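> sequence plus the predicted model coming up.
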Amino acid sequence: MHEPLVHARTAPCARPAPSTSYRSSPVVELVDYFNHRLANQWPTGKRDADPFFLRGDRVCARIAGKTLHSQFRTLADPEGGARPPALLARLVGGDTDGSVLPAAHFLARFGATPTIVAVDRACRVLHMLNHLALGHDAVDLWLHVSPRHVLGVAAGHGQFFEDVLQRCGLGPDRIALVVPFLSRARPEFPRYARGLANYRRRGYRLAIDLREAWPVEAAASLRALAPDWLRLPYERFLELGAELPDVPGLLRGLPGAVPVWQRQRQGVIWQELAMPA
């Protein structure tokens, strides 16, 4: 197995000196547009001035005092199927050591719901701008969405981001929204399911992250959420032990076949199951 292509930019993002090299670029116009657009939606007193800016061939953002940019990791079909690869977008903290910054950890510093929604949107706008700037517009994109965002928006889930996509030349069908699993036993589950259903009605695909849940316990909730994809890394398989060969059976009742996505990590192949609807 070969390491799939990884588009990673890990050098620090410092604000550049003024330049004319991007003036005719649509990316510059979009950076200006979304700086203005988010200014009208950001909670009062919480937003950095003009958070998005260009650095070299990528877009960076300054949010809550931290400089961020995007890293894209390729999800490729190891069986060589017809399905094109997709890119999984991740936050990178460019003003420290350039390491991946889990979105959930970054968002944990924000308490109020309006701020969570605004910051979560800004992170996805950042990824979309870099997706376009780096010439990945022909490739589908997987983007993390905070569950607090899903629960914090009363209606119209995906409407704001649909404008982002249209301006970047993409449609919702090209986007998989990655969200964590939530059990039906949780009191907020009905609101969570309704929010995700709103995204689905707009054409977004849905990827449920099962890294923190046992598949055998998740089946009923997954049927209610009706995801297009399941994210289940190889580490979860190791925990299943002797049940490993029966993992597809544990997910019986959900539509579609189960292809396996593989990558190399420190010489060990690990897997992400993805289940298309």
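Alright, I've got the coordinates.

> C-alpha from now on. contacts and neighbour counts both.
Noted.

> buried stuff in stretch 180-195?
By neighbour count with 16 or more other Cα atoms under 10 Å, stretch 180-195 contains the buried residues 180-184, 189, 192-195.

> one more: stretch 156-174?
For stretch 156-174, the neighbour count (16+ other Cα under 10 Å) marks 157-158, 161-162, 164-165, 167-168, 170-172, 174 as buried.

> check these and tell me the two furthest apart.
Pairwise distances across those (Cα to Cα) peak at 18.8 Å, for the pair His157 and Cys168.

> circling back: what is the nearest of the buried residues of stretch 180-195 to Ala207?
Distances from Ala207 to those, taken by Cα to Cα, are shortest for Pro180, at 8.5 Å.

> wait, the closest one touches Ile208, no?
Yes. Between Pro180 and Ile208 there is a contact at 5.7 Å, judged by Cα atoms under 8 Å.

> how far away is Val260 from Thr74?
To Thr74, Val260 is 14 Å away according to Cα to Cα, to the nearest Å.

> circling back to that earlier point, which one of the buried residues of stretch 156-174 is nearest Leu141?
The shortest gap between Leu141 and any of the buried residues of stretch 156-174 belongs to Arg174, at 6.5 Å (Cα to Cα).

> how many other residues sit next to the spatially closest residue to that closest one that is not a sequence neighbour?
Once flanking residues are discounted, Arg174 sits nearest to Asp140: 4.9 Å by Cα to Cα, 6 or more residues apart in numbering. Neighbour count of Asp140, defined by other Cα atoms under 10 Å: 20.

> contacts only, for Leu30.
Leu30 makes contacts with 129, 167, as judged by Cα atoms under 8 Å, 6 or more residues apart in numbering.

> swap the cut-off to 10 Å and go again
Applying Cα atoms under 10 Å, 6 or more residues apart in numbering, we find Leu30 in contact with 36, 52, 125, 129, 164, 167-168.

> quick revisit: tell me, what's touching Pro180 and Ile208 both at once?
Arg231.

> put this next to the first one:
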Amino acid sequence: MTNRAAHFVDWLNQRFIQQGAPVQFSHEGPRVAAHGFGVALESAFQPIIGAVSGRTLGWEGLVRPHSLAGESLPVVEFLDRFATGDDMARVDRICRSLHLANFVRATPADGYLFLNLHPRHLLSTRRHGEVFSHIADAAGVPPQRIVMEILEHKTSDEAQLADAVKALKARGFLIALDDFGQEGHSVHYDRLTALKPNIVKFDRSLIAGASEARRY
């Protein structure tokens, strides 16, 4: 672990202790944080490949929960425990902080970090990106290297979602749309114009459909 990564882990622990959050980030192991809700969380990084260049543009941080005994837990089941309000905001921030800590430790200095962001989280807070901007600054990662990836889930207020995304952009974060064109998620076509994302990740079904159409 580099000195910067070690310092950031210490900074995170102090911050969460002050907030009374039941979490302890670990210096040991490649990507591990012990979580006070009875699970351990790890980061898994999926490379993001440019469609034209074919080169790795960045890495998407994905949470992998385990029981304290080491048994893998379903991600959706874990996240659904914290589906609303302050609990959701705290767990979301813990996961993003974990990915950021491991990104600093394990990846090159010129790639982007993609972080999934459920629309319901953006509707649950009014300080969009304010806290995480401080966390990214402590990690030494500029917001221009962090891509907030808006998941495909529908919301009760798309206008509020657009305002939240605008606030994130104002803080320097990049915005991506996930699984654009996925069957059953027509909401993405409206979001494309409303959110004006920097990056669009096409769903495989859309690409497969285009390839099939070329046969006729």
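Sure, I can see it. Note that the coordinates shown come from a computational prediction; the quantities given were computed from them, not determined experimentally.

> TM-score for the pair, please.
The TM-score (TM-score structural alignment, normalised by the length of structure 2) is 0.82; 211 aligned residues with a Cα RMSD of 2.9 Å.

> give me the subset of the buried residues of stretch 180-195 of structure 1 lying in helices.
Taking DSSP state H as the definition of helices, the buried residues of stretch 180-195 of structure 1 contribute 189, 192-195.

> and the contacts of the helix or strand containing Ala210 of structure 2?
Following DSSP states H and E, one finds Ala210 of structure 2 within helix 204-213. The contact list for helix 204-213 of structure 2, computed with Cα under 10 Å, 6+ apart, reads 179-183.

> show me which positions of it end up buried.
So, applying 16+ other Cα under 10 Å, helix 204-213 of structure 2 has no buried residues.

> right, and Leu38 of structure 1 touches Arg121 too?
Yes. The criterion here is Cα atoms under 10 Å, and Leu38 of structure 1 meets it with Arg121 at 8.8 Å.

> and Val76 of structure 2, how many neighbours does it have?
A count of nearby residues for Val76 of structure 2, using other Cα under 10 Å, gives 9.

> an error on my part: the question was meant for Pro245 of structure 1.
Using other Cα under 10 Å, the number of residues around Pro245 of structure 1 comes to 11.

> tell me who's in contact with Gly36 of structure 2.
With contacts defined as Cα under 10 Å, 6+ apart, Gly36 of structure 2 is in contact with 21-24.

> please redo it, this time with the cut-off set to 7 Å
22-23 (Cα atoms under 7 Å, 6 or more residues apart in numbering).

> what's the mean distance for the longest helix seen in structure 1 versus structure 2?
What stands out as the longest helix in structure 1, according to DSSP H, is helix 113-133. For helix 113-133 of structure 1, the mean deviation from structure 2 after alignment is 0.6 Å (mean Cα distance after the TM-score superposition for structure 1).

> against structure 2, where does that helix fall?
Counting by TM-score structural alignment, helix 113-133 of structure 1 pairs with residues 85-105 of structure 2.

> so what's the gap between that stretch and the chain middle?
Chain-centre distance of stretch 85-105 of structure 2: 8 Å, with Cα atoms, centre = their mean, to the nearest Å.

> before we move on, what about stretch 57-71 of structure 1?
Between the centre of stretch 57-71 of structure 1 and the centre of its chain there are 15 Å (Cα atoms, centre = their mean).

> next, the buried residues of it.
58-63, 67-71.

> ok, these vs Phe110 of structure 1, which is closest?
Of all these, Phe110 of structure 1 sits closest to Ile63, with 11.2 Å by Cα to Cα.

> distance of the closest one relative to Ala207 of structure 1?
From Ile63 of structure 1 over to Ala207 of structure 1 the distance is 26 Å, taken as Cα to Cα.

> Tyr33 of structure 1 now?
Note on Tyr33 of structure 1: its distance to Ala207 of structure 1, by Cα to Cα, is 29 Å.

> higher neighbour count, the two?
Between Tyr33 of structure 1 and Ala207, counted using other Cα under 10 Å, the more crowded position is Ala207 (25 against 14).

> would you list the ones in helices among the buried residues of stretch 180-195 of structure 1 in CSV and tack on distance to Ala242 of structure 1?
Formatted as CSV, these follow (distance: Cα to Cα, whole Å):
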residue, distance to Ala242 of structure 1
Phe189, 31
Tyr192, 33
Ala193, 32
Arg194, 36
Gly195, 36
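
> so what touches the match of helix 113-133 of structure 1?
Against stretch 85-105 of structure 2 from outside (Cα under 7 Å, 6+ apart): 1-2, 5, 8-9, 31, 43, 61, 63, 82, 115, 121, 124.

> just checking, which of those residues belong to helices?
5, 8-9, 121.

> quick check on the residues you listed: which are buried?
5, 8-9, 121.

> so what corresponds to Asn198 of structure 1 in structure 2?
Residue pairing (TM-score structural alignment): Asn198 of structure 1 is matched to Ala167 of structure 2.

> understood, closing this out.
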